[in-house]
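Trainee: My questions are about this predicted structure, shown below with the sequence.
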Amino acid sequence: MQEYGIGVISCAPQQIASYCDKNVFAPLVAETPEKLIADQDNDTIRLVVIDQPSNPAWDNDFYSDVKNHFSPQGIPIVIMVDEDISLQSKIDTIEAGFSDIIQIGDSIDSISTRFVSEIYHQVADSELKLNIQQAQSAAMSAMKESSNLGQNIQFLLKIQGCDDLSQLGLVFFQTIEEYGLHCSLQLRSEFGTHNMTNNGMQRTLESELLDKLKDHGRYYDFGQRTVVNYGSISLLIRNMPEDEILYGLVKDNTFTLLQGLDAKVHALDEHIQLENEKQALEQLSCSVAEVMKDIEGEFQGVMLKIVDVVENMAENIESNIPLLLLNEEQEKFVLNTVGGCVQKSNQVFSEGLHIDKHFEGLISGIEETLQNAKKISQVKDIEREEHKLQAVAGSDIELF
């Protein structure tokens, strides 16, 4: 198993085992950030953990010192605490520039997962940030000149070809990266919630924050960050521009994109619901057809048994009439009565055959309906794929 090098700033090294799995991580422990940097070997630290309970006396200057040593290198910083984490604590953590805040009482597997997640984010974000300043400058200039109407139209064309929330999020981030913005996105469908960032993965703390702030108004600003809410969509922008004009342009353009996302999420929900209802109806129709076939077979069997019983009874009576010592009139009456019963039972059997034909017609109609439904579904799938290809082709047109 791969071991990740992490730096732990702690005054109680013996407590590290309670939250750091040494099968996954190779911790380097120091009491100060300066000593941690001096002790590391060839820049092996991928994550810095601050063990807050080991020294409650650490003040804001200490945390600023830690950030000044490691944030410029892109190394994520996680704070470990021994108390319940409130919504305000999460907001303060993100606003202060730290990557995550974790309670020591959580399971070691959960803590390890969040540590590894931050390391993966650091690797992915390093690749995304290579040319971010140049891309941001170009994108902001484009927004200032035309409000980036063409980019928004292309986005609305592209999302028509999306079949699920993952595809929808990827198309959104392809568009938002043109502005050089770093974001976390939350899509809330009737069938589940999907969280993701520019690199395709989710940030646990930011996802929790979006879930808490989804009902806190259209915009929620804190520091250089802004949360935008619209319908089933919430977006956290981590690097809002300081310029007021650009700040307003970012809000206007991202809001337009969120409107398109919300409409598409509802469309996907309706599509899934219709598909589920169609499948349920097809299953019900198949079940009805099978039951009708069973009823048809049983009905024929019952009719045959009735005819057999009546004919056997008639034969027994006719063969035993001489033993009854009846006169001619009585014998004639009995024979006429038995003959009438046989004749009426044959009539009932004929009527049953007529009803059986109705059963056959009903079963054939159900089967034909199911076949037509399948054909229509196949045609719809083909049309949807053609529409998707047209949307992708149309999105490549230079509008401005």
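Mentor: Yes, it's here.

Trainee: Going by C-alpha atoms from here, please, whenever you check contacts or count neighbours.
Mentor: OK.

Trainee: Who are the packing partners of the helix or strand harbouring residue 289?
Mentor: Assigned by DSSP states H and E, residue 289 belongs to helix 244-320. Applying 3 or more CA pairs under 8 Å, 6 or more residues apart in numbering; DSSP states H and E, we find helix 244-320 packed against helix 132-146, helix 149-158, helix 165-176, strand 183-189, strand 225-230, strand 233-237, helix 328-395.

Trainee: Tell me which other helices or strands the last one touches.
Mentor: Applying 3+ CA pairs under 8 Å, 6+ apart, we find helix 328-395 packed against helix 149-158, helix 244-320.

Trainee: any idea of the angle the longest one forms with helix 149-158?
Mentor: The reference is to helix 244-320. Orientation note: helix 244-320 sits at an angle of 10 degrees relative to helix 149-158 (axes from the mean of the first three to the mean of the last three CA atoms, to 10 degrees).

Trainee: adding another structure so you can compare the two:
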Amino acid sequence: MTTRYKAVVLSKTSDEQLGDLLDEKYHLLQADSPVQTLQLAQEHDLKLILIDGNSIADDDVIGICRELKDNSELPVVVLGHEETLQHKLDAYDAGCDDYLSPSMMFELKARIDRVLFNKIANDQLKMQLKQANEMAFIAMSDTSDLGVNIQFLLDVNRCNNIDELGMRLFQALQSYGINCSLQMRSRYGVKNMEANGMAKDMESVLMSECKDKGRYVDFGRRSIMNYGGVSLLVKNMPVDDEKKYGAIKDNVFSLLQGCDARIQALDNLQSLALESQLVKRLSGQMSSMMSAVDVSYQGVMRDIADVVENMADGVEQSLQFLGMDERQESALQNIMETGIVETNRVFNEGIRVDEGLKVFLQKIDRVFADDHVDPQEVQALLDMMPKNS
């Protein structure tokens, strides 16, 4: 039997269509005020709060969302009608976990499911993470921010993929006591991450939309920091502590620079790997083509030699019927013999050229046979090729 999760819909009107859409997985309760919503949260094992922005004014939605998040840890999803980035930023700053505008309503169930699963995962990890964070804080309490950054920059060069890079960054950020979402953009895709490994849709969208808005995008207690292919959304900036606020921005930014440099390095390594595969396949393709050309070429040359020899035999047999004197016959025989000799010479020369190409292709195969190419062998190949004039 499918588990049905309890959720409350805060709305000034009753939306039967919403109930029908979510009825399979959610048991929806109705509330018309934040007070009633919080009361239902105390009386029932609620997993989610939905705010119907279509029946509530925009300014009221933001205030309601902030009031609910100040008094409850339940995730809040706003079903709004505003499409603007600023309204989404305001809603997120008020504590909204996701915001679905009219153009996104087709994915309502999937988005709500992801918010719910993030809540469940976070609850399960909460006790373990609390203990781990306490131990990490004790271990790193005597370590300066500079030391943490230097260690990260040393470790980052050993990261072999984007996922490992993101987790190392989150480990470094633990010393700053900040809660973050991360987005890394490489030439081969975009990776959104949370400290627990699960990305949240709304935060991913906000970072994508703010990545070209400057190095810092500040709103409320949140800040989005951008550098190159990296964006970091800090959810709990210490806005009341100016010194700590500035230190976090300055020190964390250097971590983003190191992260971006490693993303570029990983992109280059992947590009080199693809280029190496291309060269290997081209070499194999050329070898196959040359084998076919070789067979065809030698067959043509043999046929030409046979034709010339047959012509010589025919001419020699016909000399006695042509009424030519001995001197004329000798001259014609010399011409035919010279033609046979030259044909054989051209044939043999063609074979030598073909063998040279075979040797060159064999050397290419040997050079790229291993994953790690020997630079000296590559240089030797280059020396065999004519330089561009």
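Mentor: Yep, that arrived. Because the structure is a prediction, the values reported are computed rather than measured.

Trainee: returning to that earlier point: which of the helices and strands packed on helix 328-395 of structure 1 is buried the deepest?
Mentor: helix 149-158 (a mean of 19; mean count of other CA atoms under 10 Å).

Trainee: ok, back up a step: need the helices and strands packed on helix 328-395 of structure 1 in a markdown table with distance to residue 136 of structure 1, can you?
Mentor: Shown next, in a markdown table, are those (distance: least, CA to CA, whole Å):
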| stretch | distance to residue 136 of structure 1 |
| --- | --- |
| helix 149-158 | 15 |
| helix 244-320 | 11 |
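
Trainee: Relative to residue 103 of structure 1, which of those helices is closest?
Mentor: helix 244-320 (33.1 Å; CA to CA).

Trainee: tell me the angle the closest one makes with helix 132-146.
Mentor: 90 degrees.

Trainee: and helix 244-320 of structure 1, how far from structure 2 on average?
Mentor: With mean CA distance after the TM-score superposition for structure 1, helix 244-320 of structure 1 departs from structure 2 by a mean of 1.9 Å once superposed.

Trainee: just how off-centre is that helix within its chain?
Mentor: 25 Å (CA atoms, centre = their mean, to the nearest Å).

Trainee: again with stretch 344-352 of structure 2
Mentor: On CA atoms, centre = their mean, the centre of stretch 344-352 of structure 2 falls 53 Å from the chain's centre.

Trainee: One more: stretch 343-351 of structure 1?
Mentor: That offset, for stretch 343-351 of structure 1, works out to 61 Å (CA atoms, centre = their mean).

Trainee: What residues in structure 2 pair up with it?
Mentor: Under TM-score structural alignment, stretch 343-351 of structure 1 corresponds to residues 341-349 of structure 2.

Trainee: List the contacts of that stretch.
Mentor: Defining contact as CA atoms under 8 Å, 6 or more residues apart in numbering, one finds that stretch 341-349 of structure 2 is touched by 298, 301, 302, 304, 305, 308.

Trainee: What's the second one aligned with over in structure 1?
Mentor: Looking back up the chat, that one is residue 301 of structure 2. Aligned partner of residue 301 of structure 2 by TM-score structural alignment: residue 303.

Trainee: number of nearby residues for the nearest residue to that match once chain neighbours are set aside?
Mentor: Spatially, and ignoring its direct neighbours in sequence, residue 303 of structure 1 is nearest to residue 349 (6.1 Å; CA to CA, 6 or more residues apart in numbering). Applying other CA atoms under 10 Å, we find 18 residues neighbouring residue 349 of structure 1.

Trainee: and the gap between residue 349 of structure 1 and residue 307 of structure 1?
Mentor: According to CA to CA, to the nearest Å, residue 349 of structure 1 and residue 307 of structure 1 sit 7 Å apart.

Trainee: Residue 24 of structure 1 too?
Mentor: 81 Å.

Trainee: try residue 313 of structure 1
Mentor: 10 Å.

Trainee: Next: residue 366 of structure 1.
Mentor: 31 Å.

Trainee: Over to residue 206 of structure 1?
Mentor: 78 Å.

Trainee: same thing with residue 334 of structure 1?
Mentor: 19 Å.

Trainee: Next: residue 272 of structure 1.
Mentor: 53 Å.

Trainee: try residue 224 of structure 1
Mentor: From residue 224 of structure 1 to residue 307 of structure 1 the distance is 90 Å (CA to CA).

Trainee: Go through stretch 175-191 of structure 1 and flag the buried ones.
Mentor: 175-189 (16 or more other CA atoms under 10 Å).

Trainee: Same question for stretch 318-337 of structure 2.
Mentor: Neighbour-count burial for stretch 318-337 of structure 2 [16+ other CA under 10 Å]: 319, 329, 333, 336.

Trainee: now swap in stretch 216-225 of structure 1 and tell me
Mentor: So for stretch 216-225 of structure 1, counting by 16+ other CA under 10 Å, buried means 219, 225.

Trainee: which residues of structure 2 does it align to?
Mentor: By TM-score structural alignment, stretch 216-225 of structure 1 lines up with residues 213-222 in structure 2.

Trainee: how far away is residue 10 of structure 2 from residue 71 of structure 2?
Mentor: For residue 10 of structure 2, the distance to residue 71 of structure 2 - CA to CA - is 15 Å.

Trainee: Revised request: answer the last question for residue 329 of structure 2.
Mentor: Counting by CA to CA, the gap from residue 329 of structure 2 to residue 71 of structure 2 is 119 Å.

Trainee: now residue 236 of structure 1, nearest residue through space, not along the chain?
Mentor: Nearest to residue 236 of structure 1 is residue 227, by CA to CA, 6+ apart, at 4.4 Å.

Trainee: which residues sit in contact with that neighbour?
Mentor: 210, 213, 219, 220, 221, 234, 235, 236, 237.

Trainee: now those in CSV, with distance to residue 52 of structure 1?
Mentor: Output for the contacts of residue 227 of structure 1, formatted as CSV (distance: CA to CA, whole Å):
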residue, distance to residue 52 of structure 1
210, 25
213, 26
219, 32
220, 28
221, 27
234, 31
235, 30
236, 27
237, 28
